[in-house]
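Novice: Following is a predicted model, sequence given first.
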Amino acid sequence: MIAAADIAARLGLHAPTAEQRAVIEADPRGQAIVVAGAGSGKTETMANRVVWLLANSHVAVPEVLGLTFTRKAAGELAERIRERIAQLVSLGIAEVSLDPLESASVGTYNAFASAIYREHAMLIGREPDAAVLGEASAWQLARSVVAASADPRLVELDASLDKVTGAVLSISRALAENVADSRDVRAMARDFLAMQGLPIEAPRKRTDFTSFVDALGVVEALPPLLELADAYSAAKQQRGFVEFSDQVALALAICERHPEVVAGHRERYRTVLLDEYQDTSVVQTRLLSALFGEQAVMAVGDPDQSIYGWRGASAANLARFGRDFAAGGEAVVYDLSTSWRNPEIVLEAANTLIEPLDAGIPKAPLGASPFAQPGRLDAAWAETIEREAELVAAWFAERLGRGGRGGVHDGAPRSGALLCRTFANVGVFTAALRARGVPVHVLGMAGLLDQPVIADLVCVLRVLNDPTAGSELVRVLGGARWRIGSADLAALHGLAKWLADRDLSTRRLGDEVRAGLRASIAPDESPSIVDALDFLLVAPDSHSALSAFSEVGLARMRRAGAQLQSLRRRAGLGLVDFVSLVQQELLLDIEVAANAAQPLGAPSLEAFDELLAGFAEVSEHATLGAFLGWLTEAEQRDRLAPRQDEPEPGAVQVISIHGSKGLEWDVVAIPRMVDEELPSKPRSSKGWLSFGELPNEFKGDADELPELAWRGSQSQAEFDRAVSAFAEENKERHAEEERRLAYVALTRTRSDLLLSGSWWASQKAPRKPSPFLRELVTTGVLDAGVLPAAPESDENPRAGSTERVRWPLDPLGTRRVAVTAAATAVRAAAERPSGEGIGPVLADRIRLLLEERRRRAEGATSAEVPVRVPASRFKDYVDDPAAVAAQLRRPMPQRPYRATRIGTLFHQWVEQRSTGEHEAAAIDALDGLDGLADADARRDETVADATPERLRALQATFEASEWGGRKPSAVEIELHLPIGDNVFVCKLDAVYEVEPSSELGRRGIRYQVVDWKTGKAPRDAHDLELKQTQLALYRLAYANWAGVDPALIDAVFYFVEDDRVIRPDAIYDEAALRRAWASVAAAGPVPAAASR
């Protein structure tokens, strides 16, 4: 046997620690659990485990399966394994067979389940080519199912369309993820509702217990929600859709019903590595257990980092591993307890916070590596949140600023992160950072939607869609555009209350009718100020209900109301067109261009437009209401989901703690470590007694979840006691989850960590320091002096501030005098006769401008070549610079021909076929192709043949081609190739490894870059020569990126529709490309064709 230490020495790696060596050399045929703490080097250890297995001939390369959660993690593990295998072969350490067409299978859990489903779907009567629904398309389909329902029980739910949609999606996914049957849940609901006649049996209590009434209401909602969930599932199947959760559940069904599928996978994979096992869901665990139970499986995870319970993960997964996989119910447990990331002081704090938790499995405390940085653990406590934000900003400025200590580390600027439990007060901190000159980037949708220009736009969209969007209308009216004062807003609210008591002719309703109306609406539903604004447009100035309005305020409100009413009349436009119209009417494009104080305005609008287009792309009938509902849901999920963003040197990334898992930065700050924020106050302790929740007894990890002992209750009082005990268990479970969140947050830093808090934010009572901070002080990890005993003020000093401001704020501020003077001068000049008052200097400049305009009209102009150039445009610059210049000078939107859309879909289909994963939104655009084919043909004969049948024909042709049965080593990658002063953006469709190079023997392989084409083949030799420049750029870009000799890379076009492969006889090398581009650059700006 070749020892792990010997292999490491031969490969030039650090010698493995005793813990790592035990993991690497574990029984090749046994079941093992590796409890790997944060930053403990599990990816490196897993890769070295594979190398050891290969070197000792326990497995062959293609017999290795590695699964993890994110593409980023899968890519890192796959890259490590590839590198180690290549080293094994090149150094001749072991007789390892290296077939260029075979490699270890490393991917995500969802991709693995998807591959099983697609390969064997027909065994259970399902469609293998079903498109995977993304979040946007799933939301729209579920919403359409709910909207189409005529179930009268939905009226009794007292829930909005969007709330019911969210509940249907939640319960549908919960059923799939827990392999539960909706019929069983309905039967449980019937049993539960049979308690309706329970007696109260409580002294001096005459009314029903609130807990009893609320629970009955929640369970009464289950049957209609379950029926909608079933209808949603039927709609997915009918339309050829699945979700990721469906694929896993269906893959499990395949394995349970067809033992030959299980046998095939056991024969194919002799060793299995399961990464981040604590985050697997019930259905994923059951699938993996069915496939690989009692096989050679190693699960790696950390129960203390199980923070995704909201999506079905369970901290008890690792503890149950032996029962699920090992023959005798026991698996060998290994530890990786050395952190290669965190300083010792940070680990001391993290271990202190996590120590009270029982992980259900032995785990050694994390210790620092011999190479750990010194690091610092700082704490800052302030009187107010504003002062806290200033302290945090100063701390980052010292570490990231050019003059600060440690601003540069190892020759590169340091990276930083602000990890937030919630985003409620994030604006205070980002403002403080920007005031200090610290670059800051709020990651994800939260950063986008919090941008002022986007917040204003979304508010207007909500007002246009929902007459109850009162708070959004207040923001719009009180903002920079309309500047309505508080007195007039109060008058508008008064008008809304006046209208609420009147009929359409504004006659006062009778007392009985008004009482009935009040009883029919929710307690928190207020009269609509949106309707009141509409009333202002028809009411005369003399109307008695308008007496409280100022003259200026009334005029502005009428202008605002007229604009909103005009926009509503055009709401029949397509979603993208309508939102674009709203942006134009609000002058947002002009606003962001003119507002130098908000440089992110224009990029934010572009990002929002991309988000909107992605949503609209998955449905031909996307509505504004559906988009706004999805936006709320998507923002929440985005904040909780793990992110894959790379750290930004020299900047602070703002991210949720949930999103930070798996990432690391040089310096990290965790703000708002105050009671009820971190740990957060539970939104509810009701557990599954909440709208749209699957009861715990139907969840696969029910044994670890709080139990509501409702069966056998003889009275409402007894039931109330059961609910109280259930609520306490839910609170304890929430507290454990918050403790794990704090542990994850603390272990993200490589060097310095700051924990901060303050007594006062917006609340009426002071917030105490977080119990986590108090624990660190009590145990001596933090100095007791960092936490003052009490606030300086007994009342919120922010509320008692003597600062007075005028509201609404003047958007021009101190610039108003100068801007007003400039505007006056412009108006005066516009009103003067032409030429009057113009001096000789200005007259000469005007003459030059007019001459320039004349020359431009004659075509005597040019266009600068942009720095970034798509590789596909290289030939255009060389062959037809005039057309390029015309497009650069006056960009015209390109008509979205159906053929182009089919080409896009074909490329995405090839990608998902190769990777087993799906870029959700665009794939769902397949839906509706059938219904639109005829309409497209009527609109333009050139796309009459662009039907779903054409796409299917392209797919069939590809599958029969030489690439149909091959697995690419890279697919749909974007590479940047600098040539001269320009950067060419190369988007490679696929790269394949082919036969070993004869000149390099076993030391190297050849590569083939393939560019799929769904259009027409080149017309002639000249056309082919121009097109081959694209392949030449791709070849050179990949060679530079992969560190491969370009001579070992072939490049071909595959014109799928014609089933024709074109291999150019000659492809430009780097020198030829540079010469061709030099001729373009030497000519200067690209000349445009003359106008006629």
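Specialist: Perfect, thanks for sending it. What you see is a predicted model, and the numbers here were worked out from it, not measured in a lab.

Novice: okay, CA-based contacts and neighbour counts for the rest of this
Specialist: OK.

Novice: Contacts only, for the closest residue to residue 338 other than its chain neighbours.
Specialist: Computed as CA to CA, 6 or more residues apart in numbering, the closest residue to residue 338 that is not its neighbour in sequence is residue 367, at 4.9 Å. When contacts are counted by CA atoms under 8 Å, 6 or more residues apart in numbering, residue 367 is found next to 337-339, 344, 347.

Novice: quick one: which two of those are the most distant?
Specialist: Taking CA to CA as the measure, the contacts of residue 367 reach their widest spread between 337 and 344, a distance of 12.7 Å.

Novice: tell me which residues in whatever helix or strand residue 48 lives in are buried?
Specialist: Residue 48 is located in helix 42-55, with elements delineated by DSSP states H and E. Applying a neighbour-count criterion of 16 or more other CA atoms under 10 Å, one finds 42-43, 45-55 buried in helix 42-55.

Novice: Turn those residues into TSV, including distance to residue 655.
Specialist: Written out in TSV, the entries for the buried residues of helix 42-55 read as follows (distance: CA to CA, whole Å):
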residue	distance to residue 655
42	24
43	24
45	28
46	28
47	29
48	32
49	33
50	34
51	36
52	38
53	39
54	40
55	42
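
Novice: can you tell me which two in these are farthest apart?
Specialist: For the buried residues of helix 42-55, with distances taken as CA to CA, the pair at the greatest spread is 42 and 55 (19.6 Å).

Novice: where does residue 333 fall, helix, sheet strand or coil?
Specialist: In three-state terms, and counting by DSSP: H, G, I helix; E, B strand; the rest coil, residue 333 is strand.

Novice: could you measure it against residue 463, distance?
Specialist: Distance of residue 333 to residue 463, computed by CA to CA, to the nearest Å: 57 Å.

Novice: same check, this time on residue 376
Specialist: To residue 463, residue 376 is 49 Å away according to CA to CA.

Novice: Please say which of the two ends up with more neighbours.
Specialist: Taking neighbours as other CA atoms under 10 Å, residue 376 and residue 463 compare with residue 463 leading, 21 against 15.

Novice: That one: which element?
Specialist: Element membership for residue 463 (DSSP H and E) is helix 452-465.

Novice: gap between residue 780 and residue 719?
Specialist: Applying CA to CA to residue 780 and residue 719 gives a distance of 45 Å.

Novice: Return the closest of the contacts of residue 367 with respect to residue 258.
Specialist: Set against residue 258, the nearest of these by CA to CA is residue 337 (40.8 Å).

Novice: correct me, but residue 71 touches residue 108?
Specialist: Yes: between residue 71 and residue 108 a contact is recorded at 6.5 Å, counting by CA atoms under 8 Å.

Novice: Second structure follows, compare the two:
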Amino acid sequence: MTTAMGQRVEGGATAGLDPDQLEAVLAPRGPVCVLAGAGTGKTRTITRRIAHLVESGQVNPEQVLAVTFTSRAAAEMRERLASLGVSGPGNSVAAQTFHAAAMRQLRYFWPMTFGDLRWDLLEHKFRMVARVAREVGIDVSDRDLLRDLSSEIEWAKSSAIGPDQYADAAQRAHRDVPTDPRTVMQVFAAYEAAKVAPNGDRLLDFEDLLIYTTMILQSDPSIGEEFRSRYRSFVVDEYQDVTPIQQNLLDAWLGGRDDLTVVGDANQTIYSFTGATPSYLLDFTRRFPDATLVRLQRDYRSTPQVVNLANEAIGKARGRIAGTRLQLVGQRDAGPEPVFAGYDDEISEVVGVVAEIRKRIRAGVPASEIAVLYRVNAQSEAYEEALAEAGIDYQVRGAQSFFERPEIVAAMRRLTSLAGGPPPPMQPVDAVRHALHQVGLTESEPKGANARARWQQLLRLVEIVETIASEAPELDFAGVVGKLDERSRMRHAPIGGGVTLSSMHAAKGLEWDAVFLTGLHEGSMPLGRASKTVDEVEEERRLFYVGITRAREHLHLSWSLSRGEGRGTKRRRSRFLDALVPAPSAGLDLEPLPERTEPDPDVLKALTVWRKEFAESHEIMESNVMSKTMVRTIATAVPTTLEDLAKVRGFGRARTDEIGAAVIAVVDSALPGKTAGRK
């Protein structure tokens, strides 16, 4: 469906479009709202619409302003417009981000309003926030608090909320306020004042670019008229992610006119925490009663199996957005059914996922067309290690690899320093926990997004230490830290062509042949702190939907019932999987085989010895072969065929293909003559 980059489309802007896309492209000038589901060709449609308006003489290309949210999306739009012949030297549609467009306009119009006063861009808030925080008596050594204060100021400004309005607005929005709201208000007010010099010169942050441009266009009719004589037709991509100040700027651009095309999907609203709101998309036809409304529901990205699962998942949505639901219709040939896999613990889940990745690679799927998606970045570490152990290259999207993250670098530096001194008077794991208190590992989860992210990373580091200590109980503190350092140095350097590891948020707008949605248990999906209100749970559901719709062909959904070996099955799979997971009669059996209730001692011993020998021969950790819990489960079920082994809860087909024959051989050798008649 896509046009080769740089090639002009034969047959003009309407060539090769489906009926719905064609309706959107041919809609008359005026208000047009395109509800475009995942994989339905929204960028193709809006660029063809622009090209049609130009080709038909309805608008000059220089009079069109198309805006989106990321530089990558704007560049893609420009490339597609160039291939259509409507973006180039002397014949160019402006395709920019909101901020890039505002900056360009502000540089031109500023002198007309402010005369000789100057402004400079404040690219980062952190230093300014730190300065004013110190002045109001805040401990500026807490860098996480400073980052969270910066984030709160950014959210408030994006939401068109001033310092005096912050506390009430934060309460209504259920903000995770990092400190007392009055303190945030005080810092916010001081920050705004500090940006204005005594002579009137100003520092403007990125939100100010939009705010000041809006103010100038609205306050001076002659400036507004000059702008509107330049731009007459507007297109907004990803309209469900517009913030109040972006909408205010769009209104100033329009100046009461209605030559506006918006494209969005309320089901992909996942950035409410930044101030984005789908209300403008949902209310578009109320604001413009004569608007043309087009729904794009033909999905060209994913197989019908993936599309059907996505529809089922979002079909459970509640609230106002649910009323705008798009029912996607898959256009590709049939593919494999999505795979659901439950595991006893996180280690088993990681091992099972990596085994399935190896299977996909052997089947011909390029590693670069495989993605592992998770809810929070701290979950990447286990997959980084397992992929490195398996010799599979990977890249971490939207974040540094685990041992390169600043909080982990600081933690390793501290642990290494302490390991060179006298041994601490406590067990190694307790000593590590105590040492990490100095770099942010508190007893309970802290407030504030940045502080919490640091805490999650440090907690993951402790879990790694617990694994090391359990596998080598003879090690002292220095030995455990040495193993930890060795583990950090084992990692492959991330490269561009490997398996992608990404949070679900960072994966939006991307797609792969094979996608693994991991950690789908309560507390992770939905995130525990995001379960206070229906709106928060529904945003998590939409994030789950976004994750599903990243897959073109292969989709693997997994969860685990505990954090680690021997910790018990204290979790349940995500509520979003209810009614999605096939019943056991459909071929998915997540329960142990029923023949025994306790492990056979001979099989348990044989499997334990085999696991150790297999790990040593392959130079991997025993837990990466299978967990202790899995060893006991198999010794309890005593499977004697590959089919029975694949049914053991948490083992699955992928590992059966990898090591199933060896496991069955061990079971048979441990029980000579006892398993006759079971095959």
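Specialist: Thanks, I have the structure now. This one's a predicted model, so the numbers in the text were calculated from it and none came from an experiment.

Novice: Could you check which of residue 71 and residue 108 of the first structure is surrounded by more residues?
Specialist: Here residue 71 of the first structure and residue 108 are compared on neighbour count by other CA under 10 Å; more neighbours surround residue 108, at 24 against 16.

Novice: show me what contacts that one?
Specialist: For residue 108 of the first structure, counting by CA under 8 Å, 6+ apart, the contacting residues are 67-71, 74.

Novice: how far does stretch 445-452 of the second structure stretch from start to finish?
Specialist: Terminal residues of stretch 445-452 of the second structure lie 6 Å apart, using CA to CA.

Novice: ranges for the helices of the stretch 151-300 of the second structure?
Specialist: Remark: helices of the stretch 151-300 of the second structure, listed N- to C-terminal, are 166-172, 181-194, 206-219, 221-230, 244-254, 279-282, 284-287; assignment by DSSP state H, counting those that start in this stretch.

Novice: Look up the closest residue to residue 991 of the first structure, ignoring the ones flanking it.
Specialist: Closest residue in space to residue 991 of the first structure, ignoring its immediate chain neighbours: residue 1009 at 4.5 Å, by CA to CA, 6+ apart.

Novice: Against residue 1042 of the first structure, how distant is the one you found?
Specialist: Using CA to CA, one gets 12 Å for the distance from residue 1009 of the first structure to residue 1042 of the first structure.

Novice: Check residue 247 of the first structure too.
Specialist: Counting by CA to CA, the gap between residue 247 of the first structure and residue 1042 of the first structure amounts to 34 Å.

Novice: okay, those two: which has more neighbours?
Specialist: Residue environment comparison for residue 247 of the first structure versus residue 1042 gives the larger neighbour count to residue 247, 25 against 9, counting by other CA under 10 Å.

Novice: how about that one, what's its partner in the second structure?
Specialist: Taking TM-score structural alignment as the criterion, the aligned counterpart of residue 247 of the first structure in the second structure is residue 209.

Novice: residue contacts, its match?
Specialist: Under the criterion of CA under 8 Å, 6+ apart, the contact list for residue 209 of the second structure reads 99, 102-103, 106.

Novice: So which of those residues are in helices?
Specialist: When these are checked against helices using DSSP state H, the ones located there are 99, 102-103, 106.

Novice: Closest one of those residues to residue 411 of the second structure?
Specialist: Each of these was scored against residue 411 of the second structure by CA to CA, and residue 99 proved nearest at 36.8 Å.

Novice: which residue lines up with the closest one in the first structure?
Specialist: With TM-score structural alignment defining the correspondence, residue 99 of the second structure maps onto residue 110 in the first structure.

Novice: What is the neighbour count of the aligned partner of residue 573 of the second structure in the first structure?
Specialist: Structural alignment places residue 573 of the second structure opposite residue 769 in the first structure (criterion: TM-score structural alignment). Summarising burial for residue 769 of the first structure: neighbours were counted as other CA under 10 Å, giving 24.

Novice: where do the strands sit along the stretch 51-200 of the second structure?
Specialist: Counting by DSSP state E, counting those that start in this stretch, residue ranges of the strands within the stretch 51-200 of the second structure are 64-68, 94-97, 119-121.

Novice: which residues in the first structure does the first one align to?
Specialist: What that stands for is strand 64-68 of the second structure. Using TM-score structural alignment, the match for strand 64-68 of the second structure in the first structure runs over residues 64-68.

Novice: Mean per-residue distance, that stretch versus the second structure.
Specialist: Stretch 64-68 of the first structure differs from its equivalent in the second structure by a mean of 1.2 Å after superposition (mean CA distance after the TM-score superposition for the first structure).

Novice: report the longest strand in the first structure, please.
Specialist: In the first structure, taking DSSP state E as the definition, the longest strand is strand 982-996.

Novice: Onto which residues of the second structure does that one map?
Specialist: Per the alignment by TM-score structural alignment, strand 982-996 of the first structure matches no residues in the second structure.

Novice: tell me the angle whichever helix or strand comes after that strand makes with strand 982-996.
Specialist: Secondary structure here is assigned by DSSP H and E; on that basis, the next helix or strand after strand 982-996 of the first structure toward the C-terminus is strand 1005-1013. Using axes from the mean of the first three to the mean of the last three CA atoms, to 10 degrees, one finds that strand 1005-1013 of the first structure and strand 982-996 are set 120 degrees apart in direction.

Novice: What range does strand 1005-1013 of the first structure cover in the second structure?
Specialist: Mapped onto the second structure with TM-score structural alignment as the criterion, strand 1005-1013 of the first structure occupies no residues.

Novice: contact partners of that strand?
Specialist: With contacts defined as CA under 8 Å, 6+ apart, strand 1005-1013 of the first structure is touched by 100, 903, 907, 988-997, 1031, 1034-1035, 1048-1056.

Novice: and what of stretch 18-27 of the first structure?
Specialist: Applying CA under 8 Å, 6+ apart, the contact partners of stretch 18-27 of the first structure are 3-5, 32, 34, 45-46, 48-50, 52, 334-337.

Novice: So which residues of the stretch 1-150 of the first structure form helices?
Specialist: 4-11, 18-24, 42-55, 71-91, 109-120, 135-148.

Novice: what's the longest one packed up against?
Specialist: Meaning helix 71-91 of the first structure. Counting by 3 or more CA pairs under 8 Å, 6 or more residues apart in numbering; DSSP states H and E, the packing neighbours recorded for helix 71-91 of the first structure are helix 42-55, strand 64-68, strand 105-108.

Novice: would you list every one of the strands in the stretch 301-450 of the second structure?
Specialist: For the stretch 301-450 of the second structure, the strands defined by DSSP E, counting those that start in this stretch cover 329-330, 339-343, 370-374, 394-397.
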